[in-house]
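Engineer: Provided below are the primary sequence and the corresponding predicted coordinates.
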Amino acid sequence: MFRCKEMFSALALVAPFVLGVVGGLGTVAVSMSPSSAMARSFAPDLCIATGVDTGNGRGGCVYAGPNAPVFDGEVCWNGDVATVKGTAPCVDGSRVYFLRNGEVVDPDLNIVAAYAVVPDACKFMSCVPSSFESQGLPDDLACCGDNGCVPSVGGSCPEGEPTWCTQLEKTDDGLICHQD
């Protein structure tokens, strides 16, 4: 019996490192070094946690299409400007946030343009390839909902959800989205 308890104790010690039994084939041990572990931020999302629709985006982020650049890191947000966090804590009343989509627009000051990605408008409305003759509306947002799609008003959607269109055109038949 004593020998069984020792084996049980040894198993209890290595249990945290065992993934489990797969189809009765045995166990797999996992060993991760710090260099092989992927970093994951537990900071709140900048586009969600800093507010709702602000007229041209969500929270500290401006609306962008599905092909927006991926930043996938932490930024410091002071309520107006996002900067690359780096290894030091945020300063001057800034708070740390996670940012999925964005890009560094001023490398000297580490300023980041933050993007709130919205769905492609072509999922909700008629889309055609871009042409030079089309006269697009000034912004790239269409507000789509249960009642169809309408142009955004000053970059915000009073009704429906914001969607991205490369060039939005108002025609006699309604809205047409011209995509690249």
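Structural biologist: Thanks, I have the structure now.
Engineer: switch to C-alpha atoms for all contacts and neighbour counts from now on
Structural biologist: OK.
Engineer: Beyond the helix or strand where residue 75 lies, next helix or strand please.
Structural biologist: Under the criterion of DSSP states H and E, residue 75 resides in strand 70-77. Per DSSP H and E, the first helix or strand lying C-terminal to strand 70-77 is strand 82-84.
Engineer: let's bring in a second one:
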Amino acid sequence: MEFYVGNTRVKVSFWFLWALTLFVLLDRSFIVLPLFGTILLHEGVHLLVLRLCGAKVCGCELHLYGVRLSCDLYTLSRVRRAAVYLSAPVCNLLIGGILYLYDPMIIFGVYNLVIGAYNLIPIPPLDGGNAARALGRSRAAKAACSLVSLLCLGAAFAGAIWLVWAYHNWTLLACALYLLAVLLKGGEEAL
């Protein structure tokens, strides 16, 4: 499915709609709305900061594995590119932190904390990895980023094993395996 919002082309893949429909139909706890709201907030902040930095956004594609924005990102300076990447996870962490302090049981706040922290992992195509790639051009910066990536991935696998053992929840393990595959492939920059 494809449509336009102003001059911006929005493309929604069949698999995104399939997964969203399946999730809505199977969701008995009504967590899909706060999760979808968190994702919309995250991508909306990226769009806002892109526009504020002067980048032209040509398209937005919603896939099973995430959202990809088509824009002239490389016309921006390295610092502005890093700001675009970091703006959304920082916004998620701020909103999540405020809501968590107000009431730790607000699921929208918990989702914002999780999405913000996850996206700061320094492995492209996550925002943290893309920001590190935009800012760190030296050999020492790349080595430090690789070390932090491996530590984060190790923590993700440890948490995933605990979640599978304690709650039979395979979500974090799937995410950690995906990140490992991306890291082994060399990562790709995405927004």
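Structural biologist: Cool, the structure landed. Worth saying up front: this structure is predicted, and the values here are computed from it rather than measured.
Engineer: How close are the two chains, by TM-score?
Structural biologist: Aligned and superposed, the two chains score 0.23 in TM-score terms (TM-score structural alignment, normalised by the length of the first structure); 74 aligned residues with a C-alpha RMSD of 5.5 Å.
Engineer: returning to that earlier point: list the helices and strands the strand holding residue 75 of the first structure packs on?
Structural biologist: Counting contacts by 3 or more C-alpha pairs under 8 Å, 6 or more residues apart in numbering; DSSP states H and E, strand 70-77 of the first structure packs against strand 82-84, strand 95-106.
Engineer: Which positions in the longest one come out as buried?
Structural biologist: For strand 95-106 of the first structure, the neighbour count (16 or more other C-alpha atoms under 10 Å) marks 95-104 as buried.
Engineer: go on, the first one?
Structural biologist: Of the residues in strand 82-84 of the first structure, those scored as buried under the neighbour-count criterion (16+ other C-alpha under 10 Å) are 82-84.
Engineer: All the strands of the second structure, residue numbers only.
Structural biologist: 2-5, 8-12, 57-63, 66-71 (DSSP state E).
Engineer: need those strands in JSON lines with distance to residue 130 of the second structure and mean neighbour count, can you?
Structural biologist: Shown next, in JSON lines, are the strands of the second structure (distance: least, C-alpha to C-alpha, whole Å; neighbours: other C-alpha atoms under 10 Å):
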{"stretch": "strand 2-5", "distance to residue 130 of the second structure": "26", "mean neighbour count": "10"}
{"stretch": "strand 8-12", "distance to residue 130 of the second structure": "23", "mean neighbour count": "17"}
{"stretch": "strand 57-63", "distance to residue 130 of the second structure": "18", "mean neighbour count": "17"}
{"stretch": "strand 66-71", "distance to residue 130 of the second structure": "13", "mean neighbour count": "16"}
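Engineer: can you put those strands in CSV and add distance to residue 115 of the second structure?
Structural biologist: Formatted as CSV, the strands of the second structure follow (distance: least, C-alpha to C-alpha, whole Å):
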stretch, distance to residue 115 of the second structure
strand 2-5, 26
strand 8-12, 21
strand 57-63, 17
strand 66-71, 12
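Engineer: Looking at these, spot the one closest to residue 46 of the second structure.
Structural biologist: Proximity to residue 46 of the second structure (C-alpha to C-alpha) singles out strand 66-71 among those, at 9.0 Å.
Engineer: by contact count, what packs against that closest one?
Structural biologist: Packing partners of strand 66-71 of the second structure (3+ C-alpha pairs under 8 Å, 6+ apart): strand 57-63.
Engineer: how far out from the middle of the chain is the strand it packs on?
Structural biologist: The chain centre lies 14 Å from the centre of strand 57-63 of the second structure; the measure is C-alpha atoms, centre = their mean, to the nearest Å.
Engineer: Contacts for it, please.
Structural biologist: For strand 57-63 of the second structure, the external contacting residues (C-alpha atoms under 8 Å, 6 or more residues apart in numbering) are 7-13, 15-16, 47, 50-51, 67-72.
Engineer: Next, the angle strand 66-71 makes with it.
Structural biologist: 170 degrees (axes from the mean of the first three to the mean of the last three C-alpha atoms, to 10 degrees).
Engineer: got the angle between strand 57-63 of the second structure and strand 8-12?
Structural biologist: Using the same axes, to 10 degrees: strand 57-63 of the second structure against strand 8-12 is 10 degrees.
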